[in-house]
Each structure stands twice: as C-alpha cells, then as structure tokens.
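Participant: the following block contains a protein sequence and its predicted model.
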Amino acid sequence: MNLEWQTVGFDELSIGQLYEILKLRQEVFAVEQNSIYLDPDGLDQQAIHVSAWEGATLVAYERCLPPGLQETESTLGRIVVAPAARGRDLGRELVRRGIAHNLARWPGHDIRMHAQAHLEPFYNAFDFHTDSDVYDLDGIPHLEMVLKAPA
C-alpha cells in the first residue's frame, strides 16, 4: 500500500486521525511497555504532528514541540512505529523528518528529547548526544539527548 507522510498542526488533524494517534500512543507506550501515565499532557495542541499513513492506518508518528514549551530547545517526542509496521525503517525516516522539520521551523535551536535509554545508539546515529544520566520516567529508563543546531 502507498505510504503517505503528513506534517500538520493540531487543528489540521481530523477527529479520526487524532483518535488513531492517541490509540497508537496508548497501545505502545501504556499497554506494550506497561507504563501507566497520562498521555494527553496538554502539549498536543501546540505541537506539530508528523505521521505516516497507509490508507486510514497510522503506521508511524511523532510530535515536534517548539522551543520554550517543554524545554528551552525544540523537542521531538512520542516517537512510535505501529507494531505491525516495524522492521521497515519507518522509525529512521520518522526521526529524519522530525529533525528536518524542527531545524527548518526553529532555526538556531537545538533539539532535545527524553529518549528511552535502550534507544541511545539509535539516536546517536542521528548525531544526538547524551545529556543526562539515566533516570526513571513512568517506570522506563530514559535519558536526555540533544542534537546541536548547525551554526
């Protein structure tokens, strides 16, 4: 099936798309990873939502937050690939698109993420550098990582 990428603000999401996004985030972050936390955190309305769709099926998603909203830097977060779509390098393409978006939209601002610790080598491949010790976030080891904006 044809893969369609979308980068939109909150108000540009259809109700159906928003439902699928929240469903996938809940399916992976809460159920699969057994982490109980409040996913709708009040930041989605100010976020840019990057997603990949095969028809009406959401296969990959992340949100991009502007500098000063969650962190001093812009952020990438809620990075997720649907279980049935894994193994197709969608995660790599998703992160590439998020980085490109944040650097273009908020030039001169670094990008910070709260990454699951086991994904450190994956994000290192995109030039993210570890910026904290490992800490517990909702029962999952995390660390902060930063990608420096080009000068």
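Facilitator: Sure thing, it's come through. Residues are numbered from 1 along each chain as shown.
Participant: CA only for contacts and neighbour counts going forward, please
Facilitator: Noted.
Participant: which positions within the helix or strand containing Ile99 qualify as buried?
Facilitator: Assigned by DSSP states H and E, Ile99 belongs to helix 90-105. Going by neighbour count (16 or more other CA atoms under 10 Å), the buried part of helix 90-105 is 90-91, 94-95, 97-99, 101-103.
Participant: ditto for stretch 22-42
Facilitator: By neighbour count on 16+ other CA under 10 Å, the buried set for stretch 22-42 is 24-26, 28-30.
Participant: nearest to Ala82, of those?
Facilitator: Using CA to CA, Leu24 is the member of the buried residues of stretch 22-42 that lies nearest Ala82, at 6.7 Å.
Participant: which residues touch the closest one?
Facilitator: 58, 80, 82 (CA atoms under 8 Å, 6 or more residues apart in numbering).
Participant: second one coming, line it up with the first:
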Amino acid sequence: MEIRIKSFEELSIKELYALLQLRSEVFVVEQDCVYQDVDGKDQKAMHVLGYDDEELAAYTRLFKAGDYFDAASIGRVVVSPKHRRKDYGKEIMKASMEFAFDKQKDKNTIAFAKVEPLIKISAQVYLKKFYEDLGFKETGKRYLEDGIPHMEMMANR
C-alpha cells in the first residue's frame, strides 16, 4: 500500500471525493449510523491516504494537540470493505502514528509537545484489541458516540 499524507489544501478534488465516499460507505451505510461526517474539522486535519494500485484502500485523519483533543489525535480510521484482510488497517495506523509522533518532537512546528508525545483516540469498543496491538491503552472512559460504544485510548512512543 502506498501512503500519502496531505493537508486539506493539498488534496485534489478527486482525493477529497474518494475519502468522503469511503467514510460514507463504511461509517454511514455499513455501520448504519446517521451522523454528520462532514463536520468542519477536515480543514484542520492532515489526511493519511493509503492506496492500492491508485484506489483509495485505507484512510485516517490526524489532528495536532489542541485541534480536537488536548493531545495529538487520529480519527476516521477506515479500510475499504474490498481491501480488508490485507493488514491495511495496521499499516495506515502505523504510518499515522509515526507522522503524529514525529510532528510532536519537531520543535520547529506548532504541533511540538513539551511533554512526552501522546496520541489520543476515540475508538469503537469492538476494535479494542486492534488498537491495543498498536500500543494504545484504554483510559477507562467509555461512552456512546452516534449510538456506537466508544472508549478513550492513549498511546505514547
């Protein structure tokens, strides 16, 4: 899988359409969850796109500390149904985590954290093991988000 990381402004119209289509296909249709996916936060995010032969196969969006949570965060983690079982979920998350951690230790960016670099996520509960395998730990807060059980998880380098 080829990974591309872009700001909102760097996305082409074709890329933006593909990522919104994938998010809608999985989060709205497959998970049968009516919610406002286009939430006005994409403009602040970095977008991690995973391509399999020029087709968008996996995606995440990243926020620096303070833009979504108090720590850097990764969200909208999604793998296309026809590209599952290829470990693309882990691959896109590892690339996302590496980028987020690297940005936090770069003193020349506004994302620099003065404490140990952290990543906070709002994870669907059924994916707990997936995220634990990537180094995330549940912080104890569980809640419903758009009718789906979620939990707060954190990872550090």
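Facilitator: Perfect, I can see it now. Computed from a prediction, not measured in an experiment: that's the story for all the values here.
Participant: after superposition, what is the TM-score?
Facilitator: Here the TM-score for the pair of chains, by TM-score structural alignment, normalised by the length of the first structure, is 0.93; 147 aligned residues with a CA RMSD of 1.1 Å.
Participant: one step back: could I get the buried residues of stretch 22-42 of the first structure as CSV with secondary structure and distance to Gln45 of the first structure?
Facilitator: Converted to CSV, the buried residues of stretch 22-42 of the first structure look like this (DSSP: H, G, I helix; E, B strand; the rest coil; distance: CA to CA, whole Å):
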residue, secondary structure, distance to Gln45 of the first structure
Leu24, helix, 18
Arg25, helix, 16
Gln26, helix, 18
Val28, helix, 21
Phe29, helix, 20
Ala30, helix, 21
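Participant: now for the residues you listed: which two are most distant?
Facilitator: Longest span within those, CA to CA: Leu24 and Ala30, 9.7 Å.
Participant: what about whatever residue of the first structure lines up with Ala71 of the second structure, how many residues nearby?
Facilitator: Under the alignment by TM-score structural alignment, Ala71 of the second structure pairs with Glu73 in the first structure. The tally of other residues near Glu73 of the first structure (other CA atoms under 10 Å) stands at 23.
Participant: what ranges does the first structure have for its helices?
Facilitator: Applying DSSP state H to the first structure gives helices spanning 15-25, 90-105, 120-124.
Participant: how about those helices in CSV, adding distance to Gly42 of the first structure?
Facilitator: Formatted as CSV, the helices of the first structure follow (distance: least, CA to CA, whole Å):
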stretch, distance to Gly42 of the first structure
helix 15-25, 13
helix 90-105, 20
helix 120-124, 26
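Participant: picking up where we left off before, please report the distance of the match of Ala71 of the second structure from Asp89 of the first structure.
Facilitator: Distance of Glu73 of the first structure to Asp89 of the first structure, given as CA to CA, to the nearest Å: 26 Å.
Participant: cool, and Gln45 of the first structure?
Facilitator: 28 Å.
Participant: more neighbours, these two?
Facilitator: Using other CA under 10 Å as the criterion, Gln45 of the first structure and Asp89 rank with Gln45 on top: 13 against 10.
Participant: now do the strands in the second structure.
Facilitator: 2-7, 46-52, 55-63, 72-79, 118-124, 137-145, 148-156 (DSSP state E).
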